[in-house]
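**Student:** the following block contains a protein sequence and its predicted model.
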Amino acid sequence: MKTLLSFITLLTFSNLIFAQSDAKIFNKKLADSLNADQRGMKTYMLVILKTGPKDKEITDKEKRSELFKGHFSNMEAMEKAGKLKLAGPFATKNSLQYRGIFLLDVKTEDEAKTLLQNDPTIKNGIFECEILPWYGSAAIPMHLKYHKMISKE
């Protein structure tokens, strides 16, 4: 009987310990700084870069290289302005001709278009864009500081 009582007591306390570790710890200051809603989420503009109509026409390697330097320069400018929160290419070719994505912290599609007009790969038709409102974690921008710590380039 003592063994059973000891086991039940141990089980009860272990449940209390695990329940406490699963408890939510809401940080209002952090949530407010990230413009999070009640769910810890917010709306971004998801930009899907697709192969553009002039991608195959621009075959000069030096010209393509310069256009892509401008593409990366524009991405850097959007990040420094606090607008680009996530970016990257698709890992493989796909039947949808999707090449990469940007996640922009702007309110409207027009704001996104304004930022993208400075990208020479878009201006020159290497890429074209689809822009969609996307609802995701307001904490997404926090990954940037860690990414810089693990990226050599």
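**Tutor:** In hand now; what should we look at?

**Student:** make it CA atoms for all contacts and neighbour counts henceforth
**Tutor:** Fine.

**Student:** so which helix or strand takes in the residue nearest to the spatial centre of the chain?
**Tutor:** The chain has residue 86 as the residue nearest its centroid, 3.1 Å off, counting by C-alpha atoms, centre = their mean. Using DSSP states H and E, residue 86 sits within strand 84-89.

**Student:** tell me what that strand is packed against?
**Tutor:** helix 61-80, strand 98-104 (3 or more C-alpha pairs under 8 Å, 6 or more residues apart in numbering; DSSP states H and E).

**Student:** below is an additional structure, to be compared with the one above:
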Amino acid sequence: MVNEKKQFIYVLKLVPSLLNLNNWTEKEEEIVGRHFAKLQELLKEGKLVLAGKTSGMDEKTFGIVILEVESEEEALAIMKNDPSVAEGIMEAELFPYNVALIRK
């Protein structure tokens, strides 16, 4: 029996204090850099389907990461170990997800 991969989406939101750009320091910039590097690594591993964020910088701004992995446990571990989540500058919530259509 073949173990089909499952898709998940996690939604990221900055902690409220970081919606004000004046509150950003080199530390937050460095964390976001590691967050982006981790997403690039997941892409190379074939686990990342898509990642991006909405425009703007307010309470409605959010990012998404769509994963294709073996299990919900793996997706949850990836989300919790995302540097932006692990270091507390973003909050995240995981959902089972199914990509219905995708442009090739």
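**Tutor:** It's in. Note that this is a predicted model, so its numbers are computed, not measured.

**Student:** superposed, what's their TM-score?
**Tutor:** TM-score of the superposed chains, computed with TM-score structural alignment, normalised by the length of structure 2, equals 0.74; 100 aligned residues with a C-alpha RMSD of 3.0 Å.

**Student:** gap between the one in structure 2 that sits across from the residue nearest to the centre of structure 1 in the alignment and residue 18 of structure 2?
**Tutor:** Matched to structure 2 by TM-score structural alignment, residue 86 of structure 1 sits across from residue 50. Residue 50 of structure 2 sits 24 Å away from residue 18 of structure 2, going by C-alpha to C-alpha, to the nearest Å.

**Student:** please enumerate the helices of structure 1.
**Tutor:** Using DSSP state H, the helices found in structure 1 span residues 2-21, 28-33, 61-80, 109-116, 120-123, 143-150.

**Student:** mean per-residue distance, the shortest one to structure 2?
**Tutor:** After superposition onto structure 2, helix 120-123 of structure 1 sits on average 1.2 Å from its aligned residues (mean C-alpha distance after the TM-score superposition for structure 1).

**Student:** that helix aligns to what range in structure 2?
**Tutor:** Going by TM-score structural alignment: helix 120-123 of structure 1 matches residues 83-86.

**Student:** buried residues of the matching stretch, list them for me.
**Tutor:** 83-85 (16 or more other C-alpha atoms under 10 Å).

**Student:** and if you look at stretch 60-74 of structure 2?
**Tutor:** Buried-residue list, stretch 60-74 of structure 2, by 16+ other C-alpha under 10 Å: 62-69, 71-72.

**Student:** residue 47 of structure 1 matches what in structure 2?
**Tutor:** Checking TM-score structural alignment: residue 47 of structure 1 goes with residue 10.

**Student:** shouldn't the residue nearest to the centre of structure 1 be in contact with residue 105?
**Tutor:** No. Counting by C-alpha atoms under 8 Å, residue 86 of structure 1 does not reach residue 105; the two are 9.4 Å apart.

**Student:** average distance between the longest strand belonging to structure 2 and structure 1?
**Tutor:** The strand that spans the most residues within structure 2, counting by DSSP state E, is strand 6-14. The superposed strand 6-14 of structure 2 is, by mean C-alpha distance after the TM-score superposition for structure 1, a mean 1.4 Å from where its aligned residues fall in structure 1.

**Student:** next, the angle from that strand to helix 72-81.
**Tutor:** 20 degrees (axes from the mean of the first three to the mean of the last three C-alpha atoms, to 10 degrees).

**Student:** what residues does strand 6-14 of structure 2 touch?
**Tutor:** Residues outside strand 6-14 of structure 2 that contact it (C-alpha atoms under 8 Å, 6 or more residues apart in numbering): 61-72, 75, 79, 89-99.
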